[in-house]
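Trainee: could you work out the structure for the sequence below:
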Amino acid sequence: MEKSVNDQTLKEMVRQKYAEIADQDPALNAASCCGSGPVSSKVYHIMADDYTQFDGYVAEADLGLGCGLPTQFARIKPGDVVIDLGSGAGNDCFVARHETGPTGKVIGIDFTEAMIKRARINAEKRGFHNVEFRQGDIEAMPVSDNVADVVVSNCVLNLVPNKRGVFTEIFRVLKPGGHFSISDIVLLGELPQELRQEAELYAGCVSGAILKEQYLALAAEAGFESLTLQKQKPVFIPDDILDKYLSAAEIAAFRAGQAGIESITLYAEKPAATPETTLEIGTVQPSDRSAVLELLKASDLPVLDVEASLSSFLVAKAAGAVVGVAALERYGPQALLRSVAVREDYRGHGLAKRLVSDLLRQARLSGIQDVYLLTTTAEGYFANKGFVRLPRESTPEAIRATAQFAELCPSTAVVMHQRLEKPRLNLADLQSSCCTPNSGCC
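Mentor: Just a heads-up that it's a prediction; the model follows:
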């Protein structure tokens, strides 16, 4: 194989290697680095850790790959959303699933079709309905922003040429305050040139590894905090692998030198959000459309009529990302309050209250007398905001004719109503609603 290969060639070579591994005897994987690359006559594991000690372990999903036990250190809690990078046949996903319990969710990502197929079969056999597997690159994950509480990975980042891109993606998909626990291979010194340029050893994890200091720096540059090495262990490459690439003298020099290979498990946290100081609330922009739709879908709210009513939306943004929405559709002196949704990691900070209060204030200032809404889950919340339950047949015809009433919301949804007080006309209100200096409107 050529000594100089580009990133795409390396990725395709790794894909082919791991497609072969998906169908081979797991015992063969234990005899090589991370289950790929040259096989040693001396069967060994990079890490002698035993997955069978964990609840949730599935023998059929254990292909003998990996260089650590990240799920052991991942601090997974019941109800967590966990993403496993390079999920293989599903081993770490199934262990993580036991920790999340039935209220949690586990997403495995792997770019090898054969691995995805094998993992899905393993999950289906056991009825693991809160575990799913998605095919894709971990430097461009098929996952939305801020969805995971925890990210785990076992001996995978070293296979990716663009490690910086992977850390950036991990930061993107983690919720504020979320964390990762990743096992990987790093270098303690420079590898011999022959090993660093050998593509076959890249698939076997060794030549794809980078210096430990560089690895930690990439995580910090991506924005992670509280970096902690949870476990470290030396990795030994047998002579019968090295002699494929190095002479006896070069092997002796390598053994005597300062270079080393180590398995580490790294923990780090994404900084927590501070909604009080980072939020901006304003009218919706056309560029917000997809983010509004995504948030409504995540909150199980109707989206079919959003195109026609998008201009009525108020959005809350944090660092440019939409984290809260609400809309007020006007029909003469009446209005429909709808689509109140807040991203999960921003709940509990009063954001929904701020959005609704702003809309009701605008309604008062614009002469709206009555506001109606439909809800299936938040009757108590809106009752505390001054709304009262109303028989559906008592709702004005203009409101009943909206798509929300007519077809999108279930017939079991509760109708609620609030009669708005007439606005107190003071200078502050008038200036905020319609006036500019010398406009002549006041």
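
Trainee: only C-alpha atoms from now on, for both contacts and neighbour counts.
Mentor: OK.

Trainee: and the gap between L174 and H129?
Mentor: 22 Å (CA to CA, to the nearest Å).

Trainee: how about this one, so we can line them up?
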Amino acid sequence: MTDPDDHRSTAIVDHYGALARATLEGARAIGGETCSSTGGCCGPAGYDDLTGLPDGAVRASLGCGDPVAVADLKPGEIVLDLGSGGGIDVLMSARRVAPDGLAYGLDASPDMLALAAANAEQAGLGNVRFLRGHIEDIPLPDAAVDAVISNCVINLSADKARVLAEAFRVLRPGGRLGISDIVADDVQAGPAEPSHQCAAQALTADAYLKALRLAGFIQVTITGTSAARGGAHSAIVHATKPDRTSGQ
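Mentor: Got it, this is the predicted structure:
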């Protein structure tokens, strides 16, 4: 029997691949099938400064916040963006960690990866690497990065515990998790939504907190921001991997 989660994952990749192709053709990726009543994928993205970013990266932005600011990136750090899409958060991260740092973007859609690579080339950023893979199985070794970010992506996964465990694994001790994501207002929110929509499988704040702590994270906070469609809202999620020396 075929795992229904496999069908769901394929549907998500196909949907975002189509958005990437549309963006490459000059359209804006954000369409009518979105979470917010105003047409954004998950609500206003809330970026402070998009100056100098390629138009294709901005048009392909499907996020619900600014995880780059949440992660408090510093020069020289290595950062990983889970579900990097057209690359906007990777490019912004690369600027923050330059000149000696590195920004990885991980995505399952070949079309999104092609779009992101084109955007990185246009931006002239050499400290960017894009990886093809699933956020439930990150193709990086243990303790490889200083920060993990994600923007309106983890809510789409059918196995969020695995995603958070993988994020914990690839973080160095003391590393940071900075996420903008969709949180359900109650346990009934979202299941009837198509699989690619933001609130389709969103956790409640309490369930999200529990999952983060079970993964091993400490200093966990979830702060609601703007309302989203489908009985949910955007939220800023922050957590830390304990430092092995102090346990804090």
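
Trainee: ok, back up a step: L174 and H129 of the first structure - which one has more neighbours?
Mentor: Using other CA atoms under 10 Å as the criterion, L174 of the first structure and H129 rank with L174 on top: 25 against 11.

Trainee: the more buried one against V143, yeah?
Mentor: No: shown here, L174 of the first structure and V143 do not form a contact pair, counting by CA atoms under 8 Å, at 10.1 Å.

Trainee: state the span of the second structure onto which stretch 131-140 of the first structure is aligned.
Mentor: When stretch 131-140 of the first structure is aligned against the second structure using TM-score structural alignment, it corresponds to residues 128-137.

Trainee: what range in the second structure matches the helix or strand containing L296 of the first structure?
Mentor: With secondary structure defined by DSSP states H and E, L296 of the first structure is part of helix 289-298. Using TM-score structural alignment, helix 289-298 of the first structure corresponds to no residues of the second structure.

Trainee: how about stretch 180-188 of the first structure: buried residues?
Mentor: 180-187 (16 or more other CA atoms under 10 Å).

Trainee: check contacts around the residue nearest the centre of the second structure.
Mentor: Among the residues of the second structure, the smallest C-alpha distance to the mean C-alpha position (CA atoms, centre = their mean) belongs to S150, namely 2.3 Å. Listed by CA atoms under 8 Å, 6 or more residues apart in numbering, the contact set of S150 of the second structure reads 67, 81-84, 178-181.

Trainee: what's the answer for K77 of the first structure, then?
Mentor: For K77 of the first structure, counting by CA under 8 Å, 6+ apart, the contacting residues are 99-100.

Trainee: contacts for the helix or strand harbouring H15 of the second structure?
Mentor: Here H15 of the second structure, judged by DSSP H and E, is contained in helix 4-24. For helix 4-24 of the second structure, the surrounding residues in contact (CA under 8 Å, 6+ apart) are 28-30, 56, 59-60, 85-86, 108-112, 115, 157-158, 195-196.

Trainee: in helices, which of the contacts of S150 of the second structure appear?
Mentor: The helices in this structure, assigned by DSSP state H, contain P67 from the contacts of S150 of the second structure.

Trainee: and the residue nearest to the centre of the second structure, what pairs with it in the first structure?
Mentor: Matched to the first structure by TM-score structural alignment, S150 of the second structure sits across from S153.

Trainee: got it, and R213 of the second structure?
Mentor: Per TM-score structural alignment, the equivalent position to R213 of the second structure in the first structure is A220.

Trainee: please name the residues that touch its match.
Mentor: Applying CA under 8 Å, 6+ apart, the residues contacting A220 of the first structure are L227.

Trainee: what's the helix or strand encompassing A326 of the first structure aligned against in the second structure?
Mentor: Mapping A326 of the first structure onto the secondary structure by DSSP H and E places it in strand 321-331. The counterpart of strand 321-331 of the first structure in the second structure, using TM-score structural alignment, is absent.

Trainee: stretch 69-84 of the first structure now?
Mentor: Residues 66-81 of the second structure are matched to stretch 69-84 of the first structure when aligned by TM-score structural alignment.

Trainee: now do the buried residues in the matching stretch.
Mentor: When burial is assessed from 16+ other CA under 10 Å, stretch 66-81 of the second structure yields the following buried residues: 66-71, 73-74, 77-81.

Trainee: in which helix or strand would I find S339 of the first structure?
Mentor: Applying DSSP H and E, one finds S339 of the first structure within strand 334-342.

Trainee: check which helices and strands that strand is in contact with.
Mentor: Counting contacts by 3 or more CA pairs under 8 Å, 6 or more residues apart in numbering; DSSP states H and E, the secondary-structure elements packed against strand 334-342 of the first structure are helix 289-298, strand 321-331, helix 351-365, strand 370-375, helix 397-400.
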